[in-house]
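1. Predicted model and sequence below, questions to follow.
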Amino acid sequence: MNFVIELRRHLYILALFAKNSVISQMEYRFNFITGIFVETAFLMAKLLYVVVVYKTNVHIDGLTPDIILMFIGTHILLTGIYMGFFYNNFQRLTDYVRSGMLDLMMVKPISLQFLVSVRYIEVGMPIPNIIAGSVMVTIGWIASEIPFTFVNIALFIVFVCIATIMTYCIMIIPSLLSFWFVNTSAATEIFSSVWDANNMPHLIYNKWIQRIGTFIIPVFIITNFAPLLVLDKLTRVELVWGILAPIVFFLLIRLLWRRALKVYSSSNL
C-alpha cells in the first residue's frame, strides 16, 4: 500500500514538473521553436541512413530494408524520449555536483534521485524525433506485414518502456562519475557515440560485440528488442534477459547513486 501511495505521489509530482516546464518554455517561444528546428535538422541527417538502406537495398541477416526501418525508427523514437526526459537533467546533475547546489536539493521532501533525474522536462526538442520515429516504425511494420494485433502492439509498447528504463540506467552513468572526477566530458562523448551507433540492427556487429552490447552494457536492448519481439526473432534467453535487465540495472544504478552520495562533499564546505 505504501508503495502505491508513493508511486501516485511521485507521478503527481512528475506531472507538476511537466506543467512547470511547459509554462517556463512557453515564456521563451522563440527558443522553443528554434529548438524544434535544430532537432529537425539533426533528424534530417539521421534519415540519411534510411536513404542509404533503401538505395542499396541492403539486407542484414534476412532483415529487409522495411524491417531495418523499424529499428532506425525505434532508435529515433527513444532518442526523443531520452532528449525529453533525461538529457538536460543529466547535464544539470554534473553542474549540481560541481557548484554544490545539490545541497539545496537534498533537503527537499522527495527522492533526490527522482528530483535530479526528471526535474526539467524538455517539450519542444523531442517532438520531431517522437513523431518521425513513430511514423517510421509504423511504415516498416505495415510494409513488413507484421500483424497489427493487440498483443503485438502491447508487447512493443512494453519493450519501449523497458528501453526507456535502460536508457536512463546507461546514460546517467557519465553524470554519476562527476561525483568522483572533475571532468567527465570524455565519458559523456563515449556514451553518446555508443548511443548513436545503436541506430541499426545489432546483427551488423560480430558475435562478441552482440553479446557485450546485450548482456554486459545492454544498449542493444534499447533499439533492438522491441522490433525483434514483434518479428518473433527474439530468443527465449534474450526475452528473459530483456525483462530482467531493467530491474537489475536500475538496482545497480540505485546502489551507485547511494555510493556517490557518500563521497559527495559540497563545494561550499
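-> Yes, it's here.
2. When you work out contacts or count neighbours from here on, use the C-alpha atoms and nothing else.
-> OK.
3. what are the ranges of the helices in this protein?
-> 2-26, 29-46, 48-56, 65-82, 88-99, 102-106, 112-118, 126-143, 150-171, 173-176, 185-196, 207-211, 220-230, 236-263 (DSSP state H).
4. this is the other structure I want to compare:
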Amino acid sequence: MKLLRLAWQLSLQEFLAYKTTSILTFILATAFFSVEVITGFVYFTMGNQLNGWHQTDYLLLVTTISNIVYLYNIFFIIGHENLSNKILTGALDYDLIRPVNSYWYLVMNRIDIPSIINLAISGGFSVILIRHETLNIYSIGLYLIAIGLGVGFIFLMNQIAISLNFWIDGFSALGGIIENATNLFSRPMPIFPQVIQIIFTFVFPILLVTNLPVMVFKNSNVIFYLGYLAILEILLFIVSKLMWKYGSQHYLSAN
C-alpha cells in the first residue's frame, strides 16, 4: 500500500506537469473506444444475432475488453515501458538495491491516471449492459474473476517478453504484441475458424481472455475455462519470476 501511495503521488505530479499530453492520451483512447461501440451497432444493423451473439453481448464484449486493458494500463503500462528501457540501457542499479521486491516495484512505481478516467467510462457502459443479462451474485463474481484473469494474462505475457531483454537485445519490440493480439481477437469466438479457436483458446489463450467474461453469461462450461486460465497463469507467474531472478543476475550495468 505504501508503494501504491507513492506511485500515485509521483504519477499525479507527472500528470499535472504534462497535462496536455495526458489529456490527448485520454481523448485518443476515448475516440478508439467510441469507434468500437459504434462498430457494434453497425454489425447488427441487419439483424439481432451474429453467430448466436446478440448486440448486447457484443457491446459487453468490447467494453469488457476495454476494462481489462485499462486496468492493466493503470497499474503496469508505465512500469513496463520504463523497465524495457532500463534493462537495455543498464540503468537498473538503483532499483535493484532498494529494500523492496524489485519484481513488483519496477512495474508498479507509476499509475497511468488517464486510464482511470477511461476505465470509469467503459466500466459505466459495462454496468449498463450487464443489466440486460441474467444476473446473480455468482455470475457477477465469475465475471469479475474473468476480468482479473485477463489483466493477469496481459501483465504476465508482457513481463516475460520484457525480461527476454536481459539476454537478447531488440526484444523490446515484443512489448506491444500482446496489446495488438488483444485488439485482433476482440471479437466473438464463434466468428473465428475452428482451428484458430483451438489455438488461441488452449495454446495461446488470448481469445479466451477476451471472450471469457461474456461467456460467464452464455456458457455453462465457464468454470473449466476459468480453472484452465488460472492454472496457466500460475505457471506463467513462476516462469516470469524465474526469468526475473536469473535475468537480474545476468544484468549488465552501464556504471
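-> Everything's here; your move. No experiment lies behind these values; they were computed from the predicted model shown.
5. so what number do they get for TM-score?
-> Laid over one another, the chains give 0.88 as their TM-score (TM-score structural alignment, normalised by the length of the second structure), with 255 aligned residues with a C-alpha RMSD of 2.3 Å.
6. thinking again about what came up before, possible to save the helices of the first structure as JSON lines with mean neighbour count?
-> As requested, these are exported to JSON lines (neighbours: other C-alpha atoms under 10 Å):
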{"stretch": "helix 2-26", "mean neighbour count": "13"}
{"stretch": "helix 29-46", "mean neighbour count": "14"}
{"stretch": "helix 48-56", "mean neighbour count": "13"}
{"stretch": "helix 65-82", "mean neighbour count": "26"}
{"stretch": "helix 88-99", "mean neighbour count": "19"}
{"stretch": "helix 102-106", "mean neighbour count": "15"}
{"stretch": "helix 112-118", "mean neighbour count": "17"}
{"stretch": "helix 126-143", "mean neighbour count": "20"}
{"stretch": "helix 150-171", "mean neighbour count": "18"}
{"stretch": "helix 173-176", "mean neighbour count": "21"}
{"stretch": "helix 185-196", "mean neighbour count": "14"}
{"stretch": "helix 207-211", "mean neighbour count": "14"}
{"stretch": "helix 220-230", "mean neighbour count": "25"}
{"stretch": "helix 236-263", "mean neighbour count": "15"}
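7. Quick check: P190 of the second structure touching N51?
-> Yes - using C-alpha atoms under 8 Å, P190 of the second structure makes contact with N51 at a distance of 6.3 Å.
8. With neighbour numbers in mind, choose between these two.
-> For the pair P190 of the second structure and N51, the greater number of neighbours falls to P190 (12 against 9), based on other C-alpha atoms under 10 Å.
9. how close does the nearest residue to I222 of the first structure once chain neighbours are set aside get to F249 of the first structure?
-> Spatial nearest neighbour of I222 of the first structure, excluding adjacent residues (C-alpha to C-alpha, 6 or more residues apart in numbering): A163 at 4.2 Å. The gap separating A163 of the first structure from F249 of the first structure is 12 Å, by C-alpha to C-alpha, to the nearest Å.
10. go on, M106 of the first structure?
-> Per C-alpha to C-alpha, M106 of the first structure is found 24 Å from F249 of the first structure.
11. what's the answer for R98 of the first structure, then?
-> Applying C-alpha to C-alpha, the value for R98 of the first structure to F249 of the first structure is 26 Å.
12. V118 of the first structure now?
-> Taken as C-alpha to C-alpha, the span from V118 of the first structure to F249 of the first structure is 18 Å.
13. just G133 of the first structure next, same as before
-> In this structure, G133 of the first structure and F249 of the first structure are 26 Å apart, going by C-alpha to C-alpha.
14. what do you get for P227 of the first structure?
-> For P227 of the first structure, the distance to F249 of the first structure (C-alpha to C-alpha) stands at 22 Å.
15. And the contacts of stretch 130-150 of the second structure?
-> With C-alpha atoms under 8 Å, 6 or more residues apart in numbering as the test, stretch 130-150 of the second structure has contacts from 56, 60, 64, 67-68, 209-210, 212-214, 216-217, 226, 229-230, 233.
16. actually stretch 93-107 of the second structure, sorry about that
-> Taking C-alpha under 8 Å, 6+ apart as the rule, stretch 93-107 of the second structure contacts 3, 75-80, 83, 241, 244, 253.
17. now the residues you listed as a markdown table including distance to E179 of the second structure?
-> Formatted as a markdown table, these follow (distance: C-alpha to C-alpha, whole Å):
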| residue | distance to E179 of the second structure |
| --- | --- |
| L3 | 26 |
| F75 | 15 |
| F76 | 13 |
| I77 | 11 |
| I78 | 14 |
| G79 | 15 |
| H80 | 13 |
| L83 | 17 |
| K241 | 21 |
| W244 | 22 |
| S253 | 30 |
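18. Tell me which two of the residues you listed sit farthest apart.
-> Maximum pairwise distance among the contacts of stretch 93-107 of the second structure (C-alpha to C-alpha): 26.4 Å, between F75 and S253.
19. If you count surrounding residues, which of those two has more?
-> Using other C-alpha under 10 Å, the more surrounded residue of F75 of the second structure and S253 is F75, with 24 against 13.
20. Which residue in the first structure aligns with that one?
-> In the first structure, the residue matched to F75 of the second structure (TM-score structural alignment) is F85.
21. isn't that match right up against M125?
-> No - contact criterion C-alpha under 8 Å: F85 of the first structure and M125 do not qualify, at 10.7 Å.
22. Give me the mean deviation of stretch 247-260 of the first structure from the second structure.
-> Averaged over the aligned pairs, stretch 247-260 of the first structure sits 1.8 Å from the second structure after superposition, using mean C-alpha distance after the TM-score superposition for the first structure.
23. Which part of the second structure matches that stretch?
-> Using TM-score structural alignment, stretch 247-260 of the first structure corresponds to residues 234-247 of the second structure.
24. and I140 of the second structure, what pairs with it in the first structure?
-> Using TM-score structural alignment, I140 of the second structure pairs with I153 in the first structure.
25. Thanks a lot, catch you later.
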